[in-house]
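Here's a sequence, model it:
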Amino acid sequence: MGRTKSELNNQIRSLFEYSMEENVSLCKICKTKLAGQHSTNLRRHIETKHKSFLNHLTPTVEKNEPPKKKIRISYEIDAESFESSLVKIITKDGQPLSQLDSEGFREIVNPIFKALNMNSINSHNVMELVNKRVVEMKKFIKKVVEKKLVSIKIDTATRFDRSILGINLQYLEFKNSTLEIVVKTLGMKTSPYPYTGEQIQDTVLDTLAEYDIRLEQIYCVTSDNGRNMLKAVEIVNQDFYEIFDCIDELPEILFTSSLHSMRCAVYSLQLCVTDIHKDKGIQNNIEDIRKVCELLRNEKYRNMLTECNRAVPPIDIAIRWNSTYVMVKQLLELRDFVEEEKIIVNWDWIQEYVSALEPIWAATMKLQVEQLPLCDLFKIWMELKLNFRESRNGGIKQIIYNSLLNRESLLLSNVTLLSAVYLDPRLNVLLTESQKSSAKANLKSTARQIFNLKQSKPMPTTQVFTEEVSQHCSFIKREPSSDHESSLLSAYLDQIAQETAATATEDDVSDLTKVFVEIDNFENLHRRLPLNEDIFSFYQNIRFISPELFELALVVLGAPATQASVERAFSSLNFVLSESRNNLNNKTVEDLLLVRLNT
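Predicted coordinates:
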């Protein structure tokens, strides 16, 4: 028979000296004094501080106690599914390869290996399964992009002295009766040295070759405004476009070939906010706020805020405006507390700052989280501009409005954006005749390129319309939307539509293809849609009537507005690369990331 609970409590008490005068128990091991001599308190102390002693005192099980009953568990699984689960452990779950060698893990999986008649999988051979998945994924992507015009987005990051170039593929796909933007990771290419423009260009081209993607299949490249990124695209297009030099900042690149460049929309908005923080008065106010937040983070105020379940305001990173906005906004939320503590703060200015930046903050978050077409980027931009135009009062909002105006011309010099806006019946009334002409020329060039990729021969210059097509292409007088939207942009669009509406005249289309006619007369063929209409739904509804235009829209509206998905992919580096997992070679890191990001 083993020891009883009473015997165990007596042995625990033997580890203490009890003083009746003080009513305390002194631990003989660490000399800690405990109130009273209740066995529960004494045992808790031993369990917490001296667990090794408790192991020797634990009551033994009675010798005649029957063993615990084991339960047989059965479930259905095949070798392929089991292999897939093991791959997920080291890719999607981010567990180290050594996890597959741990004793406890082997006790669980070895019976499964035996039942499935499989060879054991461990840290030494699991990468063979990962490589198999990589081959399967590349084969799938090759099939998807074959003879198609697609877009890519690129960005770089640094982790543990490794430079990583992320390359994403983006396209619009009609699936399950809906249109959706699809993003696939083509590669997370690592290098021990920072990427130059030439290295980015070489790596991107090599990566595209892995998927049998030819350069003429790339419609648009979206990146930030980094010099190395712009240099990479410049090298690829050196015979087809010219660069407009600017002293203060590198501008958008205007392409005359099929390969276009698009600056990340989030970056464009960030530049507008950067203009605000160049103002000396604003810098001084932010510095005063930063000092107040530092004061609130000391031990006294931190404890007071914690007791009240209030958030302690963070200290911003000066070069990141979004962190500054969060700091100022959280301080505003603590106004009652700060005023009670008699801390002097310029609340009027803080309110003005938060009110001015809140719309840009919301727009930035939307662009970073959602995959949006370029026309929706322009919609967001115009809504911001009109919002600030109506509410500007000479302060921060005036600075933002002026910055949006200055950068809008640069944004609208990009033919990729113009093409997407032109194909959007909600917004194309905003374009000038010159901008429409640029968009039409690019759309015709893109349509020809789509045709060449599919047919592998030049596009014919003539095509006879069928009766059905002729009926569809009958010209319609464009009318303003009857939808009573409340937004400033909607009212602005209705005003423009009323001022510019005119009856279209029918052209001689005998020498034009159907899609060229539809491009030239798009705004006459389709009335302006309300702003709350979904542009993807519009094209889903006309895909059978105008299949060529639908196919063109898949390319143009599939161009990325941001490279946010690449930035999010970099967060996966934390699962693959760490201080304890930094000895993986580049090929292993790239394959683990490729499987993780495409699963």
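
hey, let's count contacts and neighbours off CA atoms from now on
Will do.

quick one: the strands in the chain?
16-19, 24-27, 33-35, 150-159, 162-175, 178-191, 218-223, 241-242, 254-255, 260-263 (DSSP state E).

buried residues in the fifth one?
To tie it back to what came earlier, the one meant is strand 162-175. Within strand 162-175, the residues scored as buried using 16 or more other CA atoms under 10 Å are 162-173.

Select, out of the strands of the chain, the one closest to L525.
Across the strands of the chain, L525 has its closest neighbour in strand 178-191 (21.9 Å, CA to CA).

hmm, back to that, mind putting the buried residues of strand 162-175 into JSON lines with distance to N586?
Formatted as JSON lines, these follow (distance: CA to CA, whole Å):
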{"residue": "R162", "distance to N586": "9"}
{"residue": "S163", "distance to N586": "10"}
{"residue": "I164", "distance to N586": "10"}
{"residue": "L165", "distance to N586": "12"}
{"residue": "G166", "distance to N586": "14"}
{"residue": "I167", "distance to N586": "16"}
{"residue": "N168", "distance to N586": "18"}
{"residue": "L169", "distance to N586": "21"}
{"residue": "Q170", "distance to N586": "25"}
{"residue": "Y171", "distance to N586": "28"}
{"residue": "L172", "distance to N586": "31"}
{"residue": "E173", "distance to N586": "32"}
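
Next, the structure of the following sequence, for comparison with the previous one:
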Amino acid sequence: MESNEVEIEDAPPGYKSYVWQYFGFLIKKDKDGNRVTDKTKTVCKLCHAVIPYTTSNTSNMNHHLQRHHKNVKTAPEKTSLPKGQLTMKQALTPTLPPSSPRAKQITRLIGEFIADYMAPFNMVENRKFIQMFNVLEPKFKMPCRGHFSEKVIPEIYNETKQSVKEYLKNADCVALTTDSWTSRATQSYITITAEVINEKWERKSFVLQTRELSESHTGGNIAHVLRNALSEWELTRPQTTTACVTDNASNMDIAVRESGLHPHIKCLAHVVNLASKRGLAVSRVARLLGRVRRITTFFHKSTTATAVLTNKQTQLELPRHKLITDVQTRWNSTYDMLARYLEQQAAVSAALSCPGIRRNAREIDTLDNTDISDVEDMVKLLKSLKTATTVVCDEKEPTVSLIMPLKFMIEQSMSPDENDTQTIANMKSAILLDISDRYSGDCNDMLQECTALDPRFRSLSHLNDEQRESVYARIREKPSALHEQRNQTSDIDERTTRASASTSGAAAEQARVMVEAAQGAEQSQE
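Just a heads-up that it's a prediction; the model follows:
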């Protein structure tokens, strides 16, 4: 067919295939001479070749272009895939695109792993770590450490922070715990945690923040950190009761008071630690500890002496335990040192009596029978303190209801006894004097009420009848007072809403002032 005899009609706009850029339908004349479009034949606009066509089948036209017009750029037809399904090209691609859902999911999980285990960012550059992912998902390309430190972890932090803020916002009472500490690099930090009980009576704990505190650890500087934390985590709402638990340091006492947190509860483990150290500071006790400490240190530093001690333990059929040297800032390590020394006393004496060892231990002053008797009494006395510390530290979810029963137990064990030696009497007196003044005043009342609400201690056996009835009476009064307070708050909020809805401009401001005045009057009546 000659080119000048061919007439072509473009395909309708609804035909989306790329071939229609180069093809159209053939126009011919019927027997009456009228021009008619033949939808069964298409014409190539490049060479005017006529190609048979069936509805929705462009294969013949596509083959013609590939065979006779190789310079023409062809493109595959676009098809819609189900969500998450990859095209053939994507499936055969050597690496997952970073924007693909699977690559994002893997990267997110690696970030969560780093956050959960506080792993270093350079872990993602570790050869074995990358090799492991090459086996698990060969198409995944590990992002650089900067991607995790600058994008992934900050995103996880912001999401988690917002979730925790929403959780705290719905809590009526929040308990904060704060303490300062020093890293191995001698950098000082202060950490703040929060605990709440949700509507299902489940206890939730959150580490809110750890901030560097390079300034002097004065009460004012710590109070500044606490106030910033309260503002940042939106814990300054009037309806939220915020308690705070700290150690017994005076700067913490000042910081909590200046921050407006109430009640302020002192850590029982720290209370026991201070009382124990006061008892261990008695002159006779301190001298005994010094002598025991020199013996344990000698065996730690001498491999020969340690070998002899091990041999003596075997001969005497004693446990092959190493001697313990205490850390003077942790009183329970002193208890462990004394208990272990008593256990290995026979082996220690036998080892020190060996000629080769004795020449190198001339400054070691072994304990005589009187000293051993005093050490045994000291261990027996410190047993109750050790028990209290173990209960608090081993408890998965310790509560303040433990404080008063444990304090009473310690006070009972420290009561004077006519059979006590002078050394033990002095220790008891020092410990009792230190611990008796803890948790006094309003704090004592609150802790007694918490103890009464704990099913384990609700009988309040550590109190006399009058004290016990006083605690029960306060507990009975509080629900009705709390209910009345909430009703008044609800009435005031309702009046505020009605006043705001019925006034505008200056009238609204006047109504607000009137409601606040009514609220102040009701509070003063209470």
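
thinking again about what came up before, can I get the strands of the first structure in CSV with distance to A447 of the first structure?
Output for the strands of the first structure, formatted as CSV (distance: least, CA to CA, whole Å):
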stretch, distance to A447 of the first structure
strand 16-19, 88
strand 24-27, 85
strand 33-35, 83
strand 150-159, 13
strand 162-175, 16
strand 178-191, 19
strand 218-223, 11
strand 241-242, 20
strand 254-255, 16
strand 260-263, 15
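
can you tell which of those is closest to E467 of the first structure?
Closest to E467 of the first structure of the strands of the first structure, according to CA to CA: strand 162-175, at 27.0 Å.

The nearest residue to F16 of the first structure once chain neighbours are set aside: neighbour count?
Spatial nearest neighbour of F16 of the first structure, excluding adjacent residues (CA to CA, 6 or more residues apart in numbering): C27 at 4.6 Å. Per other CA atoms under 10 Å, the neighbour tally for C27 of the first structure reads 19.

and the gap between C27 of the first structure and K5 of the first structure?
Taking CA to CA, to the nearest Å as the measure, C27 of the first structure falls 20 Å from K5 of the first structure.

again with L100 of the first structure
40 Å.

between those two, who's got more neighbours?
Neighbours were tallied for L100 of the first structure and for K5 using other CA under 10 Å; the higher tally belongs to L100 (21 against 11).

looking at it, the more buried one is touching E107, isn't it?
No: between L100 of the first structure and E107 there is no contact under CA atoms under 8 Å: 10.7 Å.

Tell me how far I114 of the second structure lies from F121 of the second structure.
Where F121 of the second structure is concerned, I114 of the second structure sits at a distance of 7 Å (CA to CA).

That should have said T210 of the second structure, apologies.
Taken as CA to CA, the span from T210 of the second structure to F121 of the second structure is 19 Å.

what's the answer for V36 of the second structure, then?
To F121 of the second structure, V36 of the second structure is 73 Å away according to CA to CA.

swap in E195 of the second structure?
29 Å.

again, but for T296 of the second structure
From T296 of the second structure to F121 of the second structure the distance is 42 Å (CA to CA).

now swap in P319 of the second structure and tell me
In terms of CA to CA, P319 of the second structure sits 45 Å off from F121 of the second structure.

More neighbours: the two, which one.
F121 (18 against 11).

Leaving out the residues flanking it, which one is nearest to the equivalent of the more buried one over in the first structure?
In the first structure, F121 of the second structure lines up with L97, judged by TM-score structural alignment. Closest residue to L97 of the first structure apart from its sequence neighbours, by CA to CA, 6+ apart: S123 at 4.9 Å.
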